[in-house]
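Chemist: Next comes the sequence, and after it the predicted model I'd like to discuss.
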Amino acid sequence: MTAINNVTDLTVEGDIGVVTLNSPPVNALSAAVREGLKGAFEQAIADSAVKAIVLICDGKTFIAGADITEFGKAMTGPSLQEVQNVIENAPKPVVAAIHGTVLGGGLEVALVAHYRVAVPSAKAGLPEVNIGLLPGAGGTQRLPRVVGVEKALEMVTTGQHVPAKAALAMGLFDSIVEEGALRDGAIAFARVVLAEDKPLTRIRDQNAKVEAARGKPEIFSEFRKANARKFRGFKAPEYNIQCVEASVNLPFDEGLKLERKLFMELMSGSQSAAQRHAFFAERQAAKVPDVPDDTPIIPVRKVGVIGAGTMGGGISMNFLNAGIPVTIIEAKAENLDRGVGVIRRNYENTAKKGRLTEADVEKRMALLTPSMNLEDLADCDLIIEAVFELMEIKQEVFGKLDRIAKPGAILASNTSYLDIDVIAASTSRPESVIGLHFFSPANVMRLLEIVRGAKTDKSVIATSMQIGKTIGKVAVLVGNCHGFVGNRMLAQRQREAMSLILEGAMPWDVDRVLYDFGLPMGPFAMSDLAGLDIGWDPAKTSSSTIREVLCEMDRRGQKNGKGFYDYDENRVAKPSAEVEKVILDFAEKRQIQRRQISDQEILERCLYPMVNEGAKILEEGKAIRASDIDTVWINGYGWPVYTGGPMFWGELVGLDKVLAGMKAFQEQHGDDFKPSALLERLVAEGKGFKDA
């Protein structure tokens, strides 16, 4: 064996040279890896005893992609293209031996080998689109030549991981070898290539599959049209499509040049910077500075959920999906039956789409125990309350749980606003109480806001963070305050949206501006979807807000076809003349002089106060870091990931500009716009939120 450097070695077995890469944890394409690969291949090519070369990786995976920590730094060592040229132009057959995940730059390395063999558990993909990029080392030019244009378009615009069996069927892999015998299988494959004198197949020279798409622009136009909604606002999917188009319409080297040009444009742009920020922010959110990694975890083998409504049912499904038994409690039999029925229907609908088998449905339902008796929660390790959002009701529930739950059980509230410490005070064990704020629909939405109380034990926090991971959520730890992080910031936007429609805008103006910004819907469309009458009490009505007036007029939202908008039978919204009159009359009664309001003012009035509130949240220590706030908003509220979240976006705009905007609005509209002390300090010191 010859060590090329500390991550790569070359061994010769008979007439087969084996280049082995070992750079934990995922063999990413760092400068040392590129240098080692280039050196090892040059040595194997120069050795006359070596007739074929196998590239294999130690550890849990083949090359899993670029070393993302090197992005934005000066290049050292050979470029990836230099390494690829050595492999692709080798005068001897090169076989890539693949296990684990061969992703991004890793797949681009495998695509310059003459052959690819893999174990059945391997997966391949080009996921660069997920960080706002495209494959920058020939992936968009070689992939269509081996799998065809349609499959290449799908892979590069979704970043999907293709299982080995499917990769073999589409021609991406040449052979599947036995699990656990990859090295021997790859060497045996290389010997067959030599014995049968198979050609040195360079993918770059294989044009049949791209020529089949030449003169068929409808392939691309139809793909764009089918995915327009999903790709809205993102640059990277469109740039990926343009590169695949180039693989069809341009010679290989010209296609490479376009790929490189568009890659560099994305790499230097704000969208990729924002998406990379979001990528790292999500991982960073799992780290809680004052909760060490060795904090004891409470085993959660059984979960109780109180409430079988929309939230309770959705929360239960998360645990059933993870194979954890759930006891679900309701006060009335009809509510319990309805809730369990909805859970079953949700699973059956998923099965109809082919994402579950009937056996999977029954397995999950068998883990669910419906009950009308709180005492049945006595053996649960974690109990989550999902009852009506009223403090008196929650205190009553927690008082009862305190008497019923076993010692050490975690008592959690799904409250979205209320004070966790007040809830915890209704028990004799506040250290066991925590907030687990799921977002609706709870079985779909990725965010789990975990709210620590003043006395919450660190084991309870650590267990809750781990549970979030177990059930596939992005868990973010936040502090206890009204609305926590997400809803506290949302309240700023909602207040300004309501003010803007009195001052001169209409609901559809505000919604259009925020939708065009990249949010899934504006505040008024969102209110209609949720129901205008949530929290509205007809007995206490006072016509003091536009929402109250609309509820009094029986305009309840989508549920009855009229809210801020009018809806047709397909729930398609159109502006309402009736609502416009309500707004004008309301403003006149309040003696508000209406005026023309620009789109820019709508955007700034709605979003600058959110950034400012985020700064206050940081100032008060209610979020650990600004990137946690971004993670909450991207995963819980649909903030466009290509702007990085509200705090990252504030820095993109310029904190000095946000501060100046807040001061101007404060002068015009009052202290709702008072800038936070942190925002003022950061601007004065020329710093950003990461310095806070």
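Modeler: Ah, there it is. Residues are numbered from 1 along each chain as shown.
Chemist: C-alpha from now on. contacts and neighbour counts both.
Modeler: Noted.
Chemist: could you pull out the helices for the stretch 151-300 of the chain?
Modeler: 164-169, 182-195, 208-211, 218-226, 228-231, 236-249, 252-267, 270-284 (DSSP state H, counting those that start in this stretch).
Chemist: Single out the most deeply packed of these.
Modeler: Highest mean neighbour count among the helices of the stretch 151-300 of the chain (mean count of other C-alpha atoms under 10 Å): helix 236-249, with a mean of 24.
Chemist: Remind me what that one packs against, helices and strands.
Modeler: With contacts defined as 3 or more C-alpha pairs under 8 Å, 6 or more residues apart in numbering; DSSP states H and E, helix 236-249 has these neighbours: helix 139-147, helix 149-158, helix 208-211, helix 252-267.
Chemist: Lys394 contacts Ile423, correct?
Modeler: Yes: counting by C-alpha atoms under 8 Å, Lys394 touches Ile423, with 6.7 Å between them.
Chemist: The two: which is more packed in?
Modeler: Under the criterion of other C-alpha atoms under 10 Å, the comparison of Lys394 against Ile423 puts Ile423 first, with 26 against 23.
Chemist: The more buried one - nearest residue in space that isn't next to it in sequence?
Modeler: Gln395 (5.4 Å; C-alpha to C-alpha, 6 or more residues apart in numbering).
Chemist: What helix or strand is Phe586 located in?
Modeler: Assigned by DSSP states H and E, Phe586 falls within helix 577-589.
Chemist: Give me the distance between the next helix or strand after that helix and the centre of its chain.
Modeler: With elements assigned by DSSP H and E, the helix or strand that comes after helix 577-589 is helix 599-619. Centroid separation between helix 599-619 and its chain, computed with C-alpha atoms, centre = their mean, to the nearest Å, is 23 Å.
Chemist: Could you pull up the residues touching the closest residue to Gly621 other than its chain neighbours?
Modeler: Spatial nearest neighbour of Gly621, chain neighbours left out: Gly479 (7.1 Å); criterion: C-alpha to C-alpha, 6+ apart. Going by C-alpha atoms under 8 Å, 6 or more residues apart in numbering, Gly479 touches Val451, Arg452, Gly453, Val485, Gly621, Lys622, Ala623.
Chemist: ok, Gly479 to Arg488 distance?
Modeler: Remark: distance between Gly479 and Arg488 (C-alpha to C-alpha, to the nearest Å) = 12 Å.
Chemist: Likewise for Asn635?
Modeler: From Asn635 across to Arg488, the span is 16 Å (C-alpha to C-alpha).
Chemist: And the two? Which one has more around it.
Modeler: Asn635 (21 against 18).
Chemist: okay, now the one to match up with it:
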Amino acid sequence: MPVETHIEDGIGVVVFSNPPLNPISASAGIPQAIEAALRALDADPQVKAIVLAAEGRMFSAGADIAEFDKDPAAIAAPARRLDDVLDGLAKPVVAAIQGGALGGGLELALATDYRIATADAKVGLPEVTLGIIPGAGGTQRLPRLAGAAQAARMISSGKVIGAHEALRIGLLDALAGDDVRAEAIAFARSVAGEGRRRSRDREISNEGGPEAIAEARGKAPRGAPGDAVRGALDAIEAGISQGFDGGLKSEYDIFDRLLVSEPARGLRHVFLAERAVARLPGLDPALKSASTQAVAIIGSGTMGTGIALAVAQAGLPVTVIDANSAALERSRSSVENTIARSVERGRLMEATGQAQRALIGFSLDMEAVRGADFVIEAVFEDISVKQQVFEALDRLADTGAVLASNTSTLDVDRIAAFTKRPQSVVGTHFFSPANIMRLLEVVRGEKTAPETLARAMTFAKQIRKVGVVSGVCDGFIGNRMFEEYLRQAYFLLEEGALPQQVDAAMEAFGMAMGPLRTMDLAGQDIGWSIRKRRAVEQPDRPYSRIPDLICEMGRFGQKTGAGYYLYGKGGKPEVDPAIDALVVEESRRLGITRRPISDEEIVERCVYALVNEGARILGDGIAARPLDIDTVWVDGYGFPRFRGGPMFYADRVGLPQVLSRIENFTGAYQGWAWRPADLLRRTAEAGTGFAALNGESA
């Protein structure tokens, strides 16, 4: 049964269960069963007060997000009716919170009279991060308990706070020890004769409210991505000016409208996709992987240092190994400076910073790899250099250790062949800066053992990364698609656009950074090196000369102070007329009459190039599902979360429309690059969409 009840010395106890996170799921019958239990206990004359509790480690993580796209009209109604029932009870209700109460879970607790939580519990209303607002009274009850200013800050940011902070601002009435249910029962007994203390009956303290609301409005993203923040603030203001019932109606209307909006759909897709990528089709879910205990990193450059920081931040010991003493000292200095800055800015406690420093060791001796059960090679992106490293690791690394290569484009199968244990070799493509970026592409080689793959995915989770499995190909999922994205950006320059227009159009679409600014940040020399290699390997796939001409000028991006843009002391990009002239001259050399290019065309060509190559990647079996591609691009390349990723976005546009535009492009400049992927054509003609290929993970 999802809900069980019993009576202890005059205290009615309602316990609901929907493991593991106890969502208030309408389809599972949770709010309906709680409602029935509350009504029965309220009508029982021997019951003096009621405790509402949950089984497991968490009170409730809120609504079941997976239900939101199935029947929007039925999502909020049962939870809202349950809150109405709570408001109408004659007897006081105490919520016993363990682990956390988030979203709809906290809204349920706010509708009770008293709230007691374990000291380690977390509470919050993070709905705006999903493009919606609290939809079961959260925008009205939280301000009445904590004040308008606190409510505006918490709800508009989606911030989750700890129990001590929640007690301080009035969301909780007491903190409990390990047995929160027993303490809640004792608390309920102590207040049984005091009558109701409904949150809806309280006055809102508006001290600092107008200022906090104005500040939150100013921080809201422009356009549709910020609609949820603005909507939440509108609902809070309605509660202040119109009272509880008026504010509640406003909240319901705004929630219902936002629930079916495009940004909310995209954000929900990303939320669910990031959790689905770990459930890899074909990998036995019963395959339990041991956690990594110690890590060794070969190479102390920017990437090796960033990976070491990420590992230490997760509480794992790590040794950075490099034969170059000067490089090793630079790495040590970089680690120290990064941690010190985090402590200075208040992002880390001093004790935490010291603990992270203590976890990172440095060695000039490759023998230091012994004892590590997860070894990551992070040397220069050159196959001969990697061969030397893996031949050494084959001799020195412990039996059973995972041997991982942080390659971004090279053949993991070739790398594995440098060892006598290819089953232990896997790719781990980190994204820079590795201590900050969430994505980790886990590359499965032809001979990678399932146990090795499972250990790599578990390691990704340990270090708080989103691990996505890719097959072996040049560039894997992300960089293979990025090549086509850049190809169109460069061709657009040849035809009539300028760098600042291409970047501005893609940033207005929602990309964290335009393609040309991205290459300036990454380093133009990196792309130059890859293009030189591919010019030999793939001579039939021509590239624009523009990025190479910029590199030949010694302009490698931000690190040299110049790339497509000029970079001054603050690192802000400034348009350089010399680059505009270079672009125009290259068009003249090619015999192209430059033409005006609309922002719409820029977005279509750059994004549909991603979609088309993504469809090829799916057809080749490099990615298991469209949602894997979407996760790579959202978490690794700055694709706007509210658009859901390139494959999800293509579904929302409509695959027949995407296919039609791609077919039009085949007859235009450099049309050879636009041959529609077979899978795209088949899916568009079938009228099913990419989402159907996500299977049960969708």
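Modeler: Alright, I've got the coordinates. Owing to the predicted nature of the structure, the values given are computational and were not obtained by experimental measurement.
Chemist: circling back: residue in structure 2 matching the residue nearest to Gly621 of structure 1?
Modeler: Taking TM-score structural alignment as the criterion, the aligned counterpart of Gly479 of structure 1 in structure 2 is Gly471.
Chemist: just checking, Ala152 of structure 1 touches Val244?
Modeler: Yes: counting by C-alpha under 8 Å, Ala152 of structure 1 does reach Val244; the two are 7.5 Å apart.
Chemist: Overlap in contacts, these two.
Modeler: What both Ala152 of structure 1 and Val244 touch, as defined by C-alpha under 8 Å, 6+ apart, is the set Thr140, Pro144.
Chemist: Show the residue spans covered by the strands in the stretch 251-400 of structure 1.
Modeler: In the stretch 251-400 of structure 1, the segments counted as strands under DSSP state E, counting those that start in this stretch are 303-306, 326-329, 368-371, 382-385.
Chemist: Identify the residue range in structure 2 corresponding to the first one.
Modeler: Yep, that's strand 303-306 of structure 1 we're talking about. Using TM-score structural alignment, strand 303-306 of structure 1 corresponds to residues 295-298 of structure 2.
Chemist: Over to the third one?
Modeler: Counting by TM-score structural alignment, strand 368-371 of structure 1 falls onto residues 360-363 of structure 2.
Chemist: what's the mean deviation for the matching stretch versus structure 1?
Modeler: Its aligned residues in structure 1 lie a mean 1.8 Å from stretch 360-363 of structure 2 after superposition (mean C-alpha distance after the TM-score superposition for structure 1).
Chemist: Pull the distance from that stretch to the chain's centre.
Modeler: Using C-alpha atoms, centre = their mean, the offset of stretch 360-363 of structure 2 from its chain centre is 30 Å.
Chemist: Most widely separated two among the contacts of Gly479 of structure 1?
Modeler: Spatially, the most separated pair among the contacts of Gly479 of structure 1 is Gly453 and Val485, at 14.0 Å (C-alpha to C-alpha).
Chemist: between the two, which one's more packed in?
Modeler: The residue with more neighbours, out of Gly453 of structure 1 and Val485, is Val485; 28 against 24, by other C-alpha under 10 Å.
Chemist: What is the equivalent residue in structure 2 for Asn414 of structure 1?
Modeler: With TM-score structural alignment as the criterion, the equivalent of Asn414 of structure 1 in structure 2 is Asn406.
Chemist: contacting residues for that match?
Modeler: Asn406 of structure 2 touches Ile376, Glu377, Ala378, Val379, Gly427, Thr428, His429, Phe430, counting by C-alpha under 8 Å, 6+ apart.
Chemist: which of those residues lies closest to Arg141 of structure 2?
Modeler: Minimum distance to Arg141 of structure 2 across these is 43.0 Å, recorded for Phe430 (C-alpha to C-alpha).
Chemist: Quick check: the aligned residue for that closest one in structure 1?
Modeler: Using TM-score structural alignment, the partner of Phe430 of structure 2 in structure 1 is Phe438.
Chemist: Point me to the helix or strand that includes the residue nearest to that match when sequence neighbours are not counted.
Modeler: Setting aside the residues directly before and after it, Phe438 of structure 1 is nearest to Leu448 in space (C-alpha to C-alpha, 6+ apart), at 5.1 Å. Taking DSSP H and E as the criterion, Leu448 of structure 1 maps to strand 447-451.
Chemist: Quick one: the residues in structure 2 that that strand pairs up with.
Modeler: Taking TM-score structural alignment, strand 447-451 of structure 1 hits residues 439-443 over in structure 2.
Chemist: so what corresponds to Tyr251 of structure 2 in structure 1?
Modeler: Slight slip there: residue 251 of structure 2 is Glu, not Tyr. Match for Glu251 of structure 2 (TM-score structural alignment): Glu259.
Chemist: just checking, its match touches Arg142?
Modeler: No: counting by C-alpha under 8 Å, Glu259 of structure 1 does not reach Arg142; the two are 11.3 Å apart.
Chemist: quick revisit: want to try JSON lines for the helices of the stretch 151-300 of structure 1, with distance to Pro646 of structure 1 as columns?
Modeler: As requested, the helices of the stretch 151-300 of structure 1 are exported to JSON lines (distance: least, C-alpha to C-alpha, whole Å):
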{"stretch": "helix 164-169", "distance to Pro646 of structure 1": "39"}
{"stretch": "helix 182-195", "distance to Pro646 of structure 1": "47"}
{"stretch": "helix 208-211", "distance to Pro646 of structure 1": "42"}
{"stretch": "helix 218-226", "distance to Pro646 of structure 1": "29"}
{"stretch": "helix 228-231", "distance to Pro646 of structure 1": "20"}
{"stretch": "helix 236-249", "distance to Pro646 of structure 1": "21"}
{"stretch": "helix 252-267", "distance to Pro646 of structure 1": "21"}
{"stretch": "helix 270-284", "distance to Pro646 of structure 1": "11"}
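Chemist: Compare those and give me the one nearest Cys551 of structure 1.
Modeler: Nearest of the helices of the stretch 151-300 of structure 1 to Cys551 of structure 1, taken as C-alpha to C-alpha: helix 228-231 at 31.9 Å.
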